[in-house]
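Colleague: here are the coordinates; sequence isn't available:
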């Protein structure tokens, strides 16, 4: 996704941060500017001060250490205003590096230092592409374990929820059934039948008969690729790495990036038309 002009996005980010409480405006604005422009904390402090100078306002940026500390407690409200029921929600997770060698060095010379990652879990509205829910976890936490934390806070009707085989567990299916959502989750290769009449059995039958691709087309499972697109959008627009070292600070850093991504989506999405 191409980035809008720097002036326009900076104004939009400040307007979005202004929706928060007064005590959270400064750290939230700083984190959003950091996410979009990819600035380290020291450079971020100077960047904000230069904006104030251009605006000719008697304000001073918080220090870089203050931004780092406040990131651990700031409450980032990244969700856009509710637009009713979600027709199709797609979910997936991706890794964000904290520190460690790059992929090229590891491939050429092997791994000689411990690599640390965090997992970003996203729930995407397939129609609008906006992030409906986001969570961060340690790299050893399974995707299906985060699903309740991801979906339980939502108060919107979810008509259909799609995920990959990592969510093919009884707990995930029970959660979606409780929320009144149709679960579109392809079964794993060694999947067996559950109790008679369970909706998942249709997918298992398609798997065993070699018609899983047809089941995916009929059920709309192909929409799940939009979650991959959203994760790629986050890494290109924000960053595939985290710069803050405390876990709570990383949560604030990630959610500020999600808020920026939702804000950019709200400014406009590409309109695709077939070429005759």
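Modeller: Now that the structure is in, tell me what you want to look at. Note that the structure is predicted; figures quoted are calculated from it, not measured.

Colleague: For the rest of this, base every contact and every neighbour count on C-alpha atoms.
Modeller: Noted.

Colleague: What sits closest to the most centrally placed residue in the chain if chain neighbours are left out?
Modeller: Centroid-nearest residue in the chain, with CA atoms, centre = their mean: residue 122, separated by 3.9 Å. Sequence neighbours aside, residue 134 is the residue nearest to residue 122 in space, at 4.7 Å (criterion: CA to CA, 6 or more residues apart in numbering).

Colleague: Is that neighbour within a helix or a strand, and which one?
Modeller: Per DSSP states H and E: residue 134 is located in strand 131-138.

Colleague: could you say what helices and strands that strand packs with?
Modeller: When contacts are defined as 3 or more CA pairs under 8 Å, 6 or more residues apart in numbering; DSSP states H and E, strand 131-138 packs onto strand 116-125, helix 143-151, helix 247-267.

Colleague: mind listing the helices in the stretch 1-150 of the chain by residue range?
Modeller: 6-17, 22-37, 41-55, 64-70, 103-109, 143-151 (DSSP state H, counting those that start in this stretch).

Colleague: The fourth one - contacts with which helices or strands?
Modeller: Other elements packing on helix 64-70 under the criterion 3+ CA pairs under 8 Å, 6+ apart are helix 22-37, helix 41-55, helix 247-267.

Colleague: Mean neighbour count added to the ones you listed, as TSV?
Modeller: As requested, the helices and strands packed on helix 64-70 are exported to TSV (neighbours: other CA atoms under 10 Å):
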stretch	mean neighbour count
helix 22-37	22
helix 41-55	16
helix 247-267	22
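
Colleague: Quick check: the residue nearest to residue 157 when sequence neighbours are not counted vs residue 173, distance?
Modeller: In space, and not counting its chain neighbours, residue 157 is closest to residue 85: 4.6 Å by CA to CA, 6+ apart. Distance, residue 85 to residue 173, by CA to CA, to the nearest Å: 20 Å.

Colleague: More neighbours: the two, which one.
Modeller: residue 173 (20 against 11; other CA atoms under 10 Å).

Colleague: contacting residues around the more buried one?
Modeller: residue 183 (CA atoms under 8 Å, 6 or more residues apart in numbering).

Colleague: Surely it forms part of a strand?
Modeller: No - Residue 173 is assigned helix when assessed by DSSP: H, G, I helix; E, B strand; the rest coil, not a strand.

Colleague: Could I get the helices of the stretch 1-150 of the chain in JSON lines, plus columns for distance to residue 239?
Modeller: Shown next, in JSON lines, are these (distance: least, CA to CA, whole Å):
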{"stretch": "helix 6-17", "distance to residue 239": "17"}
{"stretch": "helix 22-37", "distance to residue 239": "7"}
{"stretch": "helix 41-55", "distance to residue 239": "14"}
{"stretch": "helix 64-70", "distance to residue 239": "17"}
{"stretch": "helix 103-109", "distance to residue 239": "16"}
{"stretch": "helix 143-151", "distance to residue 239": "21"}
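
Colleague: Second structure follows, compare the two:
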């Protein structure tokens, strides 16, 4: 992604090639992602059920805690299982360990997913104290809600008839997803920046996004959250200088006009935007490009749970790469 430029203007840039310096460590981390180690802490067992169940006349209070529901859906997402199979898988884990707890019924898992109050992805790097965020890159992609698969379309010559949701992510320089959001497919990218920034607790030094986020409101939202942030958003090629535009947008425009787009990308670290694209690629490869839930209320929490799973895998290890000359 970084440093694209049309060949018609004299730029012939070969595809960049990278090598990995920590293959042994990274290979071990990939193996660990696939391990099935059944270990449950005493704290998790104690918190599996609701401790204080108050009967106030409004119905039966919840039996299972939010921790139990989220944990079950994390396992469901990783193994790409339907709800009934998820219940059977988790119960088999508990029975093999002789634990005094059970998986919630599949109907409970479905209903409670919509009611979970998940604000941000779990296992973020800022869950640890004194961690600064150097930069944030955001992007979005489509996740298939439902529809026929490719073989069915080819065989019967029918249209896809797909329905999509949009996954928006904000990723830091350590590849942790700091914020995630599921919206309708027609939601404009720049309209959800505020909601993403609300999930990020710490200020950051750099905000990187593509031209779809070139909006006055986006500049204001970023600076309201992190007043000292460097906003790196490329203006369109047909942009013109206008005093009514945001000051930072005009600075970006003048730098590109005076030194060229390639120079601007290098000096302003626009290539860091690739981290958000990489996070989206990892989400689709590891967790799939489809939503398991049907209703938007459940899909929103499913997206946050998926982002938390990727953060946990990131904590197990990532490759240290270098550019080959």
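Modeller: That came through, no problem. These figures come from a predicted structure and were not determined experimentally.

Colleague: returning to that earlier point: and the residue nearest to residue 122 of structure 1, what does it touch?
Modeller: Contacts of residue 134 of structure 1 by CA under 8 Å, 6+ apart are 120, 121, 122, 123, 150, 255, 258.

Colleague: what separates it from residue 256 of structure 1, distance-wise?
Modeller: From residue 134 of structure 1 over to residue 256 of structure 1 (counting by CA to CA), the distance is 11 Å.

Colleague: where do the contact lists of those two overlap?
Modeller: Common neighbours of residue 134 of structure 1 and residue 256 (CA under 8 Å, 6+ apart) do not exist.

Colleague: Which residue is the nearest non-sequential neighbour of residue 42 of structure 1?
Modeller: residue 64 (5.4 Å).

Colleague: which residue in structure 2 lines up with that neighbour?
Modeller: Aligned counterpart of residue 64 of structure 1 in structure 2: residue 106 (TM-score structural alignment).

Colleague: where's its match relative to residue 100 of structure 2, distance?
Modeller: 19 Å.

Colleague: Compare neighbour counts for those two and give me the winner.
Modeller: Set residue 106 of structure 2 next to residue 100 and count neighbours by other CA under 10 Å: residue 106 wins out with 17 against 8.

Colleague: can you pull the contacts of the more buried one?
Modeller: Remark: with contacts taken as CA under 8 Å, 6+ apart, residue 106 of structure 2 is in contact with 83, 84, 86, 87.

Colleague: Could you find the counterpart of the second one in structure 1?
Modeller: Same thing as residue 84 of structure 2. By TM-score structural alignment, residue 84 of structure 2 lines up with residue 42.

Colleague: The longest strand along structure 2 - contacts with which helices or strands?
Modeller: The longest strand of structure 2 (DSSP state E) is strand 133-146. Under the contact criterion of 3+ CA pairs under 8 Å, 6+ apart, strand 133-146 of structure 2 touches strand 163-172, strand 204-208, helix 274-287.

Colleague: Please list the outside residues in contact with stretch 101-108 of structure 1.
Modeller: So stretch 101-108 of structure 1 is contacted by 111, 113, 115 (CA under 8 Å, 6+ apart).

Colleague: Show me which of those is closest to residue 232 of structure 1.
Modeller: Of all the contacts of stretch 101-108 of structure 1, residue 115 has the smallest distance to residue 232 of structure 1: 20.8 Å, by CA to CA.

Colleague: shouldn't that closest one be in contact with residue 96?
Modeller: No - at 10.9 Å, residue 115 of structure 1 does not count as touching residue 96 under the criterion of CA atoms under 8 Å.

Colleague: more crowded one of the two?
Modeller: A count of neighbours by other CA under 10 Å puts residue 96 above the other of residue 115 of structure 1 and residue 96, at 19 against 12.

Colleague: which ones are touching that one?
Modeller: 117, 118, 119, 120, 240, 241, 242.

Colleague: From residue 118 of structure 1, how far off is the fifth one?
Modeller: Residue 240 of structure 1 is 10 Å from residue 118 of structure 1, where distance means CA to CA.

Colleague: Neighbour count: those two, which is higher?
Modeller: Comparing residue 240 of structure 1 with residue 118 by neighbour count (other CA under 10 Å), the higher total belongs to residue 118, at 22 against 15.

Colleague: what's the first-to-last distance across stretch 178-193 of structure 2?
Modeller: Per CA to CA, stretch 178-193 of structure 2 runs 13 Å from first to last residue.

Colleague: Just give the nearest non-adjacent residue to residue 212 of structure 1, would you?
Modeller: In space, residue 212 of structure 1 is closest to residue 206, 4.8 Å off (CA to CA, 6+ apart).

Colleague: Just say helix, strand or coil for that neighbour.
Modeller: Per three-state DSSP, the local secondary structure of residue 206 of structure 1 is helix.

Colleague: Around it, how many other residues sit close by?
Modeller: Residue 206 of structure 1, neighbours per other CA under 10 Å, totals 17.

Colleague: same thing with residue 218 of structure 1?
Modeller: Neighbours around residue 218 of structure 1, by other CA under 10 Å: 10.

Colleague: ok, now residue 44 of structure 2?
Modeller: If we define neighbours as other CA under 10 Å, then residue 44 of structure 2 has 12 of them.

Colleague: Spit out the contact partners of it.
Modeller: Contacts of residue 44 of structure 2 by CA under 8 Å, 6+ apart are residue 67.

Colleague: Ok, residue 215 of structure 2 next?
Modeller: residue 190.

Colleague: So the aligned residue in structure 1 for it versus residue 176 of structure 1, what's the distance?
Modeller: When structure 1 is aligned by TM-score structural alignment, residue 215 of structure 2 is paired with residue 169. For residue 169 of structure 1, the distance to residue 176 of structure 1 equals 11 Å [CA to CA].

Colleague: Equivalent analysis for residue 259 of structure 1, please.
Modeller: Where residue 176 of structure 1 is concerned, residue 259 of structure 1 sits at a distance of 26 Å (CA to CA).

Colleague: got it, and residue 159 of structure 1?
Modeller: Distance from residue 159 of structure 1 to residue 176 of structure 1, by CA to CA: 10 Å.

Colleague: who touches both of those two?
Modeller: By CA under 8 Å, 6+ apart, the residues touching both residue 159 of structure 1 and residue 176 are residue 182.

Colleague: Thanks again, I'm all set now.
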